[in-house]
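> Kindly return the folded structure for what I paste below:
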Amino acid sequence: MQDNIKLATRESPLALRQANIVKEYLLDNNVFNKIDIVAMSTSGDRADNETFKRNGGKGLFLKELENALIEGKAHIAVHSMKDVPARVNDGFLISSIMEREDPCDVFISNSYKSIEEISIGTIGSSSPRRQAMIKSLGKNINVVEMRGNINTRLKKLKNSNIDGIILAKAGLRRMEMDSLITQNLSVESFVPSPGQGVLCIECLSQHSEIMSKIKKIVHLNTEICVSAERIFAAQMDGDCMSPIGAHATIQKDLISITGFVATADGTRYIRNKIEGNKNNYKDLSTKLSNLFIKMGSKGMLKC
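Next comes the predicted model:
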């Protein structure tokens, strides 16, 4: 069994930080003896906004890392689970790894104390889900595309005429930059992306023994919640550029799954939830999906 492995990651500062967090966790739990990090530039990092949307959105962040697995340049890859399409490519296995970081979105502004204070203004975000949620507030807020790593977006906020940006809290905390947060946005109002706040590991299906070792140290409730969220997203038949949110939490044996789907302009949306025993998360996610479909979610995603 493989004990000395290579770990592929994107080369952005946040991705490298996350890779090192996972590396330390695997070594501390004696899953592997030695781990070397292989940092790579991905199509998603290099693409402009139009290319990013046209060629698969967040899935572009995985392409080169999956090729590295196929070519034997790495044994495992680390991703932010929210960047992984709801349907994993054939030939690959994926699993969450550690306990979830805070999954909420946050508002950062140099001019306002909260997003509710803005009546007329401009907010930067490249996420269709966040864009739809901002527009659903019913205010005169213009949303502008804003991609790039955390530092790039913060620099754009400082040097442009926008009133704020929306980011994931988890990334800021991992980079020890959470002091910059103006406001935490509730997961009830801004339903997170499926898997937000979770790190995951991917490997080839033929290396199932590697995943078997990793599975022994997964955080079970995180794994259940992420699986529930991703089942919902997959059954919505959207893609990485669809305004879909899903968030699950567990209290004792009770799981609560919240879903969100909207039109791109945020004028129509569905937000609903379901609760039940956590052991029935697959059936609960499917029931929630069917409810959304009956309420017209698929038509919304085509708008």
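
> contacts and neighbour counts: CA atoms only from here.
OK.

> show me the contacts for the nearest residue to Ala248 once chain neighbours are set aside.
In this structure, Ala248 finds its nearest non-sequential neighbour in Ile257, 4.2 Å apart by C-alpha to C-alpha, 6 or more residues apart in numbering. By C-alpha atoms under 8 Å, 6 or more residues apart in numbering, the contact list for Ile257 reads 228-229, 246-249, 273-275, 284-285.

> What about these, which are in strands?
246-249, 273-275 (DSSP state E).

> can you put those in TSV and add distance to Thr122 and neighbour count?
Formatted as TSV, the ones in strands among the contacts of Ile257 follow (distance: C-alpha to C-alpha, whole Å; neighbours: other C-alpha atoms under 10 Å):
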residue	distance to Thr122	neighbour count
Ala246	26	29
His247	27	27
Ala248	30	27
Thr249	32	19
Lys273	30	19
Ile274	34	16
Glu275	36	18
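
> Let me see the ranges of the helices in this protein.
13-28, 43-46, 49-54, 60-70, 128-135, 150-159, 169-174, 208-215, 220-235, 281-294, 297-301 (DSSP state H).

> Turn those into TSV, columns for distance to Lys6 and mean neighbour count.
Output for the helices of the chain, formatted as TSV (distance: least, C-alpha to C-alpha, whole Å; neighbours: other C-alpha atoms under 10 Å):
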stretch	distance to Lys6	mean neighbour count
helix 13-28	10	17
helix 43-46	21	18
helix 49-54	28	14
helix 60-70	9	20
helix 128-135	34	23
helix 150-159	26	15
helix 169-174	22	19
helix 208-215	12	16
helix 220-235	24	23
helix 281-294	33	18
helix 297-301	39	19
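
> Compare these and give me the one nearest Asn184.
The closest of the helices of the chain to Asn184 is helix 169-174. By C-alpha to C-alpha, the value is 7.9 Å.

> Can you name every helix or strand that that closest one contacts?
Using 3 or more C-alpha pairs under 8 Å, 6 or more residues apart in numbering; DSSP states H and E, the elements in contact with helix 169-174 are helix 13-28.

> still on that earlier bit, may I see the helices of the chain organised as CSV, with distance to Val78 added?
Formatted as CSV, the helices of the chain follow (distance: least, C-alpha to C-alpha, whole Å):
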stretch, distance to Val78
helix 13-28, 6
helix 43-46, 15
helix 49-54, 20
helix 60-70, 9
helix 128-135, 23
helix 150-159, 18
helix 169-174, 14
helix 208-215, 12
helix 220-235, 15
helix 281-294, 25
helix 297-301, 29
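
> Of these, which is nearest Leu7?
Evaluated over the helices of the chain, closeness to Leu7 peaks at helix 13-28, with 7.7 Å, by C-alpha to C-alpha.

> Touching, Phe260 and Ala248? I think so.
No. In this structure Phe260 lies outside contact range of Ala248 using C-alpha atoms under 8 Å: 11.8 Å.

> for comparison, sequence B:
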Amino acid sequence: MADKQTTQAEIYHFLCEYYNYILSFKLVLKDEPNDLETLNLLKDAEVILDFWTKTDPSNIVNACGYIKSSNSYGKILGITQYDSENKKIESVDVEIFQEIDDENRVANIKFSDIKLRKTIDETLLKKTNKLECLFEEDGMWYLCEIIDVNKDLVKINYIDYNTVEEVRRDRLRIVTKTSENNMDESEEKIMTHNGYIIPKSVIVRPGDSAEVKEQKRNKLSKIKYEQKKMKRNEEIQSRVQSWKEHKKNIKKNTNNNKKYSLDEIKLSFIMI
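The predicted structure follows:
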């Protein structure tokens, strides 16, 4: 068991150390999945990490936060860099609540870029009370009703979708008239923080079956592929047009008796 004198800084240090051990072991197992020694080391490290996670009074692991640079929400998976000298968390791995970026859900982010959400007032956690809950699949806020409350989690039901989930207190907030990051049903399409224009119909919602989720993900992949292709074509057309204009300028200046060397022409093309 942890000594009563264990400081918060020491706990963060251990959380960082063992989380990085686990990342290293998992990397080895990608190439050698049957390496028994590494499998045993991984299990040991996971047990120790779980102990320090439960020991941490700040509950930093799995804490929900707002990521300022990407205007999105996510939860902390682990500390990747800790400055022991200054007792400061430098960076963390975060699972981003964005279905639209499913292939890049886990990102390493500077801790200073994250604003941790405050735990909702305990007096609001009463059965049948209505709140808003942050849904992990898409990072949106949905109306919910409290079913039960225990020490660590709150059992809620998404009212519009009749779906039950147990969540941490930092994923709940009081009901707002206009929920930020919640989509207006009158909107047919939205723009993601990466610049994709997507129809609201492909966003995964609470209560979607596994089959529906898969269908939406497939549709979303096709939409993103087409938009990437279109953007690339536009870039190519822009370069072609720039080159045409560049050739006109060369011809014009040549007619005005200005001579260009081959190296100058090549350099000009590279810079377009």
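
> Overlay the chains and give the TM-score.
The TM-score (TM-score structural alignment, normalised by the length of structure 2) is 0.23; 115 aligned residues with a C-alpha RMSD of 6.6 Å.

> And for Leu29 of structure 2, the neighbour number?
Using other C-alpha atoms under 10 Å, Leu29 of structure 2 is surrounded by 16 other residues.

> Roughly how far does it sit from Gln8 of structure 2?
Separation of Leu29 of structure 2 from Gln8 of structure 2 (C-alpha to C-alpha, to the nearest Å) stands at 32 Å.

> likewise Ile147 of structure 2?
For Ile147 of structure 2, the distance to Gln8 of structure 2 - C-alpha to C-alpha - is 34 Å.

> cool, and Glu264 of structure 2?
Glu264 of structure 2 is 62 Å from Gln8 of structure 2, where distance means C-alpha to C-alpha.

> Name the residue in these two with the higher neighbour count.
Set Glu264 of structure 2 next to Gln8 and count neighbours by other C-alpha under 10 Å: Gln8 wins out with 14 against 11.

> Show me what stretch 263-272 of structure 2 is in contact with.
Under the contact criterion C-alpha under 8 Å, 6+ apart, stretch 263-272 of structure 2 has outside partners 239, 242-243.

> please redo it, this time with the cut-off set to 10 Å
Residues outside stretch 263-272 of structure 2 that contact it (C-alpha atoms under 10 Å, 6 or more residues apart in numbering) are 238-240, 242-243, 246-247, 250, 262.

> Out of those, list just those in strands.
Residues of those located in strands (DSSP E): none.

> could you flag which of those residues are buried?
Among the contacts of stretch 263-272 of structure 2, those buried by neighbour count (16 or more other C-alpha atoms under 10 Å) are 246, 250.

> Which one of the contacts of stretch 263-272 of structure 2 is nearest to Lys229 of structure 2?
Using C-alpha to C-alpha, Ser238 comes nearest to Lys229 of structure 2 of these, at 14.2 Å.

> Relative to Glu226 of structure 2, how far out is that closest one?
Applying C-alpha to C-alpha, the value for Ser238 of structure 2 to Glu226 of structure 2 is 18 Å.

> same thing with Asn40 of structure 2?
Asn40 of structure 2 is 45 Å from Glu226 of structure 2, where distance means C-alpha to C-alpha.

> Lys213 of structure 2 now?
Lys213 of structure 2 sits at a distance of 20 Å from Glu226 of structure 2 (criterion: C-alpha to C-alpha).

> Burial check on Asp50 of structure 2, number of neighbours?
Using other C-alpha under 10 Å, Asp50 of structure 2 has 15 other residues around it.

> and it, what does it touch?
By C-alpha under 10 Å, 6+ apart, the neighbours of Asp50 of structure 2 are 15, 18-19, 44, 61.

> among those residues, who's most crowded?
Counting neighbours by other C-alpha under 10 Å, Leu15 comes out on top of those with 25 neighbours.

> Check whether Tyr269 of structure 1 really touches Phe260, as I assumed.
Yes. Applying C-alpha atoms under 10 Å, one finds Tyr269 of structure 1 in contact with Phe260, separated by 7.2 Å.

> Settle it for me: which of the two has more neighbours?
Legend: neighbour count by other C-alpha under 10 Å for Tyr269 of structure 1 and Phe260, higher for Phe260 (26 against 21).

> correct me, but that one touches Ile293?
No. With contact defined as C-alpha under 10 Å, Phe260 of structure 1 does not count as touching Ile293 (11.7 Å).

> Which residue ranges of structure 2 form strands?
Counting by DSSP E, structure 2 has these strands, from start to end: 64-67, 72-83, 88-96, 106-110, 114-116, 130-135, 140-149, 154-158, 163-167, 172-173, 189-191, 197-199.

> Would you format these as a markdown table with mean neighbour count and distance to Thr55 of structure 2 included?
Formatted as a markdown table, these follow (neighbours: other C-alpha atoms under 10 Å; distance: least, C-alpha to C-alpha, whole Å):
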| stretch | mean neighbour count | distance to Thr55 of structure 2 |
| --- | --- | --- |
| strand 64-67 | 22 | 18 |
| strand 72-83 | 23 | 14 |
| strand 88-96 | 21 | 17 |
| strand 106-110 | 16 | 24 |
| strand 114-116 | 18 | 19 |
| strand 130-135 | 23 | 26 |
| strand 140-149 | 20 | 22 |
| strand 154-158 | 22 | 20 |
| strand 163-167 | 16 | 20 |
| strand 172-173 | 22 | 23 |
| strand 189-191 | 14 | 41 |
| strand 197-199 | 16 | 42 |
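
> CSV for these, including distance to Lys219 of structure 2?
Below are these laid out as CSV (distance: least, C-alpha to C-alpha, whole Å):
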stretch, distance to Lys219 of structure 2
strand 64-67, 27
strand 72-83, 22
strand 88-96, 20
strand 106-110, 22
strand 114-116, 31
strand 130-135, 21
strand 140-149, 20
strand 154-158, 25
strand 163-167, 24
strand 172-173, 30
strand 189-191, 14
strand 197-199, 10
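
> And the contacts of Ile257 of structure 1, which is closest to Arg129 of structure 1?
The closest of those to Arg129 of structure 1 turns out to be Ala246 (C-alpha to C-alpha; 10.5 Å).

> just to revisit the earlier point, which one's more surrounded, Lys213 and Glu226 of structure 2?
Lys213 (18 against 12).

> Cool, thanks, talk later.
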